[in-house]
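[1] The sequence and its predicted three-dimensional model are supplied below.
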Amino acid sequence: MPQTFRNDDSVLRARVQKVVEERRALGLEGLVGGLETVLVTVESERLESAAADFLNTTGYKFETALSYGPDRACVLTHPGSADFLFRTRTSGPKPFADEPLGPKSTHLPGTRVEAMVFLCRDLRRYVDIQKKRGVRFLSDDIIRSDSWLFIQTAPSAYSALSFGFVQWLGEPRRHVSNLSPKADWTLPKPDAPHLKNIGVFDHASVRVRAKDRDDAIVEFLELTGYEFSMAVYVDNLNSITNVARLANEPYAMVITSGLGEAAAGQEGPTEMFIKNYGRRIHHLAFRTERIEDTFAGLKAQGMEFLLELVGSKEEGLKQTFSRPSKETLIVNEYIHRYEGFDGFFTKSNVTLLTEATAKQ
């Protein structure tokens, strides 16, 4: 089938401008802040091994273990960065049960980056506004503990990603509560020098269908205070990498899609990823110092990569992709931005990284 449409930034930017105006008119501006927590759901028998794999490949450390009724969780932290909460879902509703998987993800049906959780300064007001807009949440009302207020959207029809919103009651980032008491287990942090070079969580990239690209971006902007920043087109790979950012916050949301409907066999790596794994987060990126030494150290400990380091000081940044984790299916990106680089990506690096995903 020939390509019947092509995504167009002029159309997207017109919609983005309307979102910004509507956020102000509705009183949403300033209600939602930066990323607080990344919720990663894993198979019940793999919680410890998935968290250990994350500790072994990032600069994060084990903070605490939690119980959610019969389910278990643990919080992994890094100074100045969003927390990661790994948890199981053996009881209660499973919000992603109906989301189609691919042949390379069916063996881990309960594993995915489930939700990005953002700070909210007045959750009651936020929920009231969003419900009037028609936003669907997983719970009828805000979940209240003695440490936090929390609510989570139903999975997006466009990105198959959920978004959470938390208001802390007292101490920020206190995950322990009467609804999530502390559990008595821990995991060690590997004492590897190269892991100390891996810093804060920089961005996540979700893969969406070409036809859902604009809707996925607009939806994210409607739910948060983020702004659309840039789009990098890689025509020969039928791919667009789109970036949304929030001023003075380290985390950016990346939404990657195809250019448009493509003929069979011409889908490109982005759409092939969706066929193989289903719609989901493809990679998590971490800022990395001494990236050459870190890359060598990760290789020495047995980590495999989709490509060598790409980029240079002259181009402004250097990056690489790991192979997907056997525990979570997630690719790790390690990225170093050189001093003075004022962009977010370069087209040359995006092209090489996109091309490398075909090796998955």
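    That came through, no problem.
[2] C-alpha only now, for contacts and for neighbours.
    Fine.
[3] by contact count, what packs against the longest helix along the chain?
    In the chain, assigned by DSSP state H, the helix with the most residues is helix 9-26. Judged by 3 or more Cα pairs under 8 Å, 6 or more residues apart in numbering; DSSP states H and E, helix 9-26 is in contact with helix 213-223.
[4] hold the first one in mind and look at this next one:
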Amino acid sequence: MIEADIETQIGAIHGSAHKLVLEFAGAGSMALFWLHAVPGSSRTVLEATDRYAATSMADLLGAPPGQAVSEPTAAAMAAAAYRRARRLAEPGVACLGVGCTAALVTDRARRGEDRVWLAVRDEQSIATYGLVLARGQRDRLGEEAVVSRLLIHAIAEASGCAAPLALGLLPGEQVASARAPLPDPIGMLLAGAARTVGVAPGGALVADAAPPGALLSGSFNPLHAGHERLAQAAGAALGIPITFELPILNADKAPLSYAEIERRLAQFRWRYPVVLSRAALFVEKAGLYPGCVFVVGYDTAERLVEPRYYGGEAARDAALARIRAQGCRFLVAGRLEDGTFRTLRDIAVPPGARDLFAELPEAAFRVDLSSTAIRQAQAS
């Protein structure tokens, strides 16, 4: 039997049109039961995971947390849950990521307080809630009920439908809550509110970060050894590290979805830095990354100087002039085509643009792989 105030509040949550992913450790299972016990949970809950093993928590966060039951850990759990919700939900749906980490009454000796930290992440902000429970005043089920009520209250607040909900606090117990702006960089990029998003190997996201010195741009569907070895060879030739660039817009295809962006970024996690952008064309990239060296393959370089992609020679020359004005240039790697290894020397570069292009010698890099061939092999 669910108490009336809980049932009413969860009914409002189910009617709020928010989708959520819940990550919890140590407490929160009762809240999940309540959410499912009130009709309409399929409109709200996308996924819920109980992270009891330390290895499971490390898998979620990318590394073991410094302190399991803490505000930073709850916030990191909520951020990971929010990204997961954006992957699972339909485009345009309001999503919430919920993180709950707690240390409650146990059957083993444990130092420290009985406590909980919750966090709820949406597209624009993160809210955190902390509570220390009076030790020895409740059994395990009693503490779980308090935590779960607080969890339902936090979800309701984030859903914009919070109503008075008694938490069952004892004298001296007090919830510490805070809300801070925390825009979602990928969401901003998709909406056109950010021009680029830098993604660190550990997964940290920064909107409109400082431009890198050299970029290897591609769809990376999938990332393969050819891309990696090209980045290594180009970095050695230039004497600077190479950052991978993944444009979310393509002149010939539909924009990448949030889920597809996350899927492709997962290939780089803990390995390489990436920058996301809305720039499909190199003349646009030059405006975003002044002074940048663009590492490209033979086929891309060939298209760069082909007049028909611009509507004529005059438009092509103007675009290349804008790239030069931004201080950008190209490092061109060879590619096997129709049984012949093609290089920069096989491309009819306009005389006025030859200074923009330099060759990465075959001795420095040659990998006869293609993403298209790999996808075809995977499909078969």
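    Cool, got the structure. What you are looking at is a predicted structure, and each value in this text was computed from that prediction instead of being measured.
[5] care to give me the TM-score?
    Aligned and superposed, the two chains score 0.24 in TM-score terms (TM-score structural alignment, normalised by the length of the first structure); 145 aligned residues with a Cα RMSD of 6.8 Å.
[6] just to revisit the earlier point, contacts for the longest helix of the first structure next, please.
    Glu29, Ile129, Asp214, Val218, Leu221, Glu222, Phe228, Ala231 (Cα atoms under 8 Å, 6 or more residues apart in numbering).
[7] pretty sure Lys299 of the first structure belongs to a helix, no?
    Yes - counting by DSSP: H, G, I helix; E, B strand; the rest coil, Lys299 of the first structure is part of a helix.
[8] sorry, back to before: what's the farthest-apart pair in the contacts of helix 9-26 of the first structure?
    Ile129 and Ala231 (29.4 Å; Cα to Cα).
[9] Can you flag the buried ones in the contacts of helix 9-26 of the first structure?
    For the contacts of helix 9-26 of the first structure, a burial check counting by 16 or more other Cα atoms under 10 Å picks out Glu29, Asp214, Val218, Leu221, Glu222, Phe228, Ala231.
[10] what residues are up against the fourth one?
    The neighbours of Leu221 of the first structure, taking Cα under 8 Å, 6+ apart as the test, are Val16, Val19, Glu227, Phe228.
[11] and of those, the nearest to Thr270 of the first structure?
    The closest of these, once distances to Thr270 of the first structure are taken by Cα to Cα, is Phe228, at 20.3 Å.
[12] how about the nearest residue to Asp214 of the first structure, chain neighbours excluded?
    Leu12 (5.9 Å; Cα to Cα, 6 or more residues apart in numbering).
[13] name the helices or strands packed onto the longest helix along the second structure?
    Longest helix of the second structure, by residue count under DSSP H: helix 140-159. For helix 140-159 of the second structure, the packing partners by 3+ Cα pairs under 8 Å, 6+ apart come out as helix 4-14, helix 29-37, strand 94-103, strand 114-121, strand 125-133.
[14] and the angle for the fourth one with helix 140-159?
    Going back to what we said before, that points to strand 114-121 of the second structure. Counting by axes from the mean of the first three to the mean of the last three Cα atoms, to 10 degrees, strand 114-121 of the second structure lies at 20 degrees to helix 140-159.
[15] picking up where we left off before, I'd like the buried ones among the contacts of helix 9-26 of the first structure as JSON lines, with distance to Glu271 of the first structure appended.
    Shown next, in JSON lines, are those (distance: Cα to Cα, whole Å):
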{"residue": "Glu29", "distance to Glu271 of the first structure": "34"}
{"residue": "Asp214", "distance to Glu271 of the first structure": "16"}
{"residue": "Val218", "distance to Glu271 of the first structure": "20"}
{"residue": "Leu221", "distance to Glu271 of the first structure": "23"}
{"residue": "Glu222", "distance to Glu271 of the first structure": "25"}
{"residue": "Phe228", "distance to Glu271 of the first structure": "22"}
{"residue": "Ala231", "distance to Glu271 of the first structure": "17"}
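[16] Do I have it right that Ser162 of the first structure meets Ile151?
    No - counting by Cα atoms under 8 Å, Ser162 of the first structure sits too far from Ile151 to count as a contact (10.5 Å).
[17] Compute the number of surrounding residues for Ile374 of the second structure.
    Using other Cα atoms under 10 Å, Ile374 of the second structure has 15 other residues around it.
[18] To Leu246 of the second structure, which of the helices and strands packed on helix 140-159 of the second structure lies closest?
    Of all these, strand 94-103 comes closest under Cα to Cα, at 24.0 Å.
[19] Taking helix 140-159 as reference, get the angle to the closest one.
    Going by the same axes, to 10 degrees, strand 94-103 of the second structure makes 150 degrees with helix 140-159.
[20] so which of the contacts of helix 9-26 of the first structure would you say is closest to Pro269 of the first structure?
    Closest approach between those and Pro269 of the first structure, by Cα to Cα: Ala231, at 17.1 Å.
[21] Fine by me, thanks again.
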